[in-house]
Structures are given as structure tokens and as C-alpha cells.
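Enquirer: predicted model and sequence below, questions to follow.
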Amino acid sequence: MPLVRIDLQKGKDAKYRQKAGQIVYQAMVEATGVPNNDHFQIIGEHSAENFIFDPDYLGIHRSSDLIIVQIFFNEGRSVAQKQALYKAIAEGLSASLQVRPEDVFISLVEVKKENWSFGNGVAQYAA
């Protein structure tokens, strides 16, 4: 069960934002085995004054086209799967939306299965 947040500066149209979400979802399915239909995303736009980032952290030059992707996952994916995911997202955004790979920031948050409730106040994955 991933939950994905995609954040970017205001100014991109709905089609762009939806395509970004599709690319991230498809990369998760292909690189990490996320099941079909396990698709939960929040896409947020922010004014420049509320979208704060270092333009040169770690020697990577970022522009105002930065997209921040945060994925909450169940624990257990390998480093190789995570690396494949990062690559697939960056390449997909670059190919389809002309986002520079330098402008793709990804953060994974791994949680235990019992930390999810899909509704009804029940921890469906709890042992």
C-alpha cells in the first residue's frame, strides 16, 4: 500500500499534474511490485514562497521545475528495487514531461504493515 505525495510549484496545468502521478504510479508497479489499483496520491501545488528548496544541495542544480515525490511504503523492498524505482520515476518524468532529472527529488518512508487503516477504523494489515 503506497501513499504518494507529489509536490510542485504552481503553474503546471491539470494534465501535467495527472501525467506526473501516472508516471510515478507506473514506476511503482513495474519497479517494486505495487499491485494494480493500489493507487492513492495527493498532488499539491505551492506558491514559490511556500516551496522551499536548496538549488544546489549535493552539487545537484535544481530549478523551479522541481518535483518532490514522497512515497509511504510497507517495509521490505530491496535497495535494488528502490534504485530501480528512483530511476524509473526520473526517466519517466524526463521523457514524458521534459522534467530534468536534477529536478526530481524522491523520498521513501517505510512503515510497518499495522500502521495502515484503509477505512472503517480497522488496521486491515495488522497480524
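Expert: That came through fine. What you are looking at is a predicted structure, and each value in this text was computed from that prediction instead of being measured.
Enquirer: can we go C-alpha only for contacts and neighbour counts from here?
Expert: Noted.
Enquirer: contacting residues around the most centrally placed residue in the chain?
Expert: Residue closest to the mean C-alpha point of the chain, counted by CA atoms, centre = their mean, is residue 69 at 3.2 Å. Residue 69 sits next to 4, 5, 6, 7, 104, 105, 106, 107 when contact means CA atoms under 8 Å, 6 or more residues apart in numbering.
Enquirer: where's residue 107, which helix or strand?
Expert: Element membership for residue 107, per DSSP states H and E: strand 104-111.
Enquirer: buried residues in that strand?
Expert: Within strand 104-111, the residues that count as buried by 16 or more other CA atoms under 10 Å are 104, 105.
Enquirer: chain center to that strand: distance?
Expert: Offset of strand 104-111 from its chain centre (CA atoms, centre = their mean, to the nearest Å): 7 Å.
Enquirer: this is the other structure I want to compare:
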Amino acid sequence: MPLTHIALRAGKPEGYRQAICNSFHRAMHETFNVPEDNDFVIITEHEAANFRYDPAYLGMVRSDDLVFIQITANNTRTVEQKKVLFHRIAELLGEDPGLRSDDVFVSLVEVEKENWSLGRGFAQYA
């Protein structure tokens, strides 16, 4: 049950933002065994003054097309699965909408299963 927050600079068209969501969800489905109907994503757009990043940290060449992707998910995946996920996200976002891999910043926040309530006030995974 991932919940994903994607942040990017304001001004991209809806089709571009939807391509990010679609490519990201495909990567999650292929590498993290996320079901097709398990698609929960929040996109926020930020003006330049509210979107800071170091363009060269760790040898990257980041541009204003940078996207921050923060995934909150159960802590059930191996390190190898995480590496495959990160690679596949960058690969698919490179295909559509055409992001450079240096502009794909992913953070995975892992939580225990009992920390979710998906509606009705129930802890569905506890």
C-alpha cells in the first residue's frame, strides 16, 4: 500500500504530470508487486522560490525539471527490490515524459503495516 507524493516546479501541462504518474505506477507494479488498482498519488507544483535543490550534489546535473518522489510503503521489500524500483522509475520516467535520470529524486519511507488506515477508521493491515 504505497502513498506517493510527487513534487515538481509549476508550469508543466496536465499530460506531462499524468505521464509521470502513469510511468511511476507502472514501475511500482512491475518491481514492488503493487496491484493495478492500488494507485494513490499526490502531485504538488511549486514556484521557483519554493522549490530548492542543489544542482550538482553527488555528481548529478540537475535541472529545473527535477521531480521529488517520496514513497511511503510497508517495510516488506528487500534492498535489491528497492534498487530495482529506483532504476525502473528513472528508466520509465525517461521514456515518458522524457525526464533525465539526474532529475529523478526518490525517497522511500518505510512504515509498519499497522500504521495505515485506508478508510472507515479501520487499520486494514493490522
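Expert: Here it is on my side, so go on. Worth saying up front: this structure is predicted, and the values here are computed from it rather than measured.
Enquirer: please state their TM-score.
Expert: After superposition, the two chains reach a TM-score of 0.97 (TM-score structural alignment, normalised by the length of the second structure), with 126 aligned residues with a CA RMSD of 0.7 Å.
Enquirer: name the residues that touch the strand holding residue 107 of the first structure?
Expert: 66, 67, 68, 69, 70, 71, 72, 73, 74, 75, 86, 90.
Enquirer: most neighbours among those, which one?
Expert: Within the contacts of strand 104-111 of the first structure, neighbour counts (other CA atoms under 10 Å) peak at residue 67, which reaches 24 neighbours.
Enquirer: verify the stated contact: it with residue 10.
Expert: No. Checked against CA atoms under 8 Å, the pair residue 67 of the first structure and residue 10 is beyond contact range at 11.0 Å.
Enquirer: mean deviation of stretch 21-29 of the second structure from the first structure?
Expert: Compared with the first structure after fitting, stretch 21-29 of the second structure deviates on average by 0.5 Å (mean CA distance after the TM-score superposition for the first structure).
Enquirer: how about the strands in the second structure?
Expert: 3-9, 41-46, 67-74, 104-111 (DSSP state E).
Enquirer: could you measure from residue 84 of the first structure over to residue 41 of the first structure?
Expert: 20 Å (CA to CA, to the nearest Å).
Enquirer: and if you look at residue 11 of the first structure?
Expert: 19 Å.
Enquirer: those two: which is more packed in?
Expert: A count of neighbours by other CA under 10 Å puts residue 41 above the other of residue 11 of the first structure and residue 41, at 17 against 12.
Enquirer: touching, the more buried one and residue 1? I think so.
Expert: No. Taking CA under 8 Å as the definition, residue 41 of the first structure is not a contact partner of residue 1, at 11.1 Å.
Enquirer: tell me, what's touching the two both at once?
Expert: In contact with both residue 41 of the first structure and residue 1: no residue, using CA under 8 Å, 6+ apart.
Enquirer: remind me, longest helix of the second structure?
Expert: Ranked by residue count and defined by DSSP state H, the top helix of the second structure is helix 14-32.
Enquirer: give me the contact list for stretch 119-126 of the second structure.
Expert: 113, 114, 115, 116, 117, 118.
Enquirer: residue 56 of the second structure contacts residue 103, correct?
Expert: No. Residue 56 of the second structure is beyond contact range of residue 103, at 10.8 Å (criterion: CA under 8 Å).
Enquirer: give me the more crowded residue out of those two.
Expert: Neighbour totals were compared for residue 56 of the second structure and residue 103, and residue 103 leads with 20 against 11 (other CA under 10 Å).
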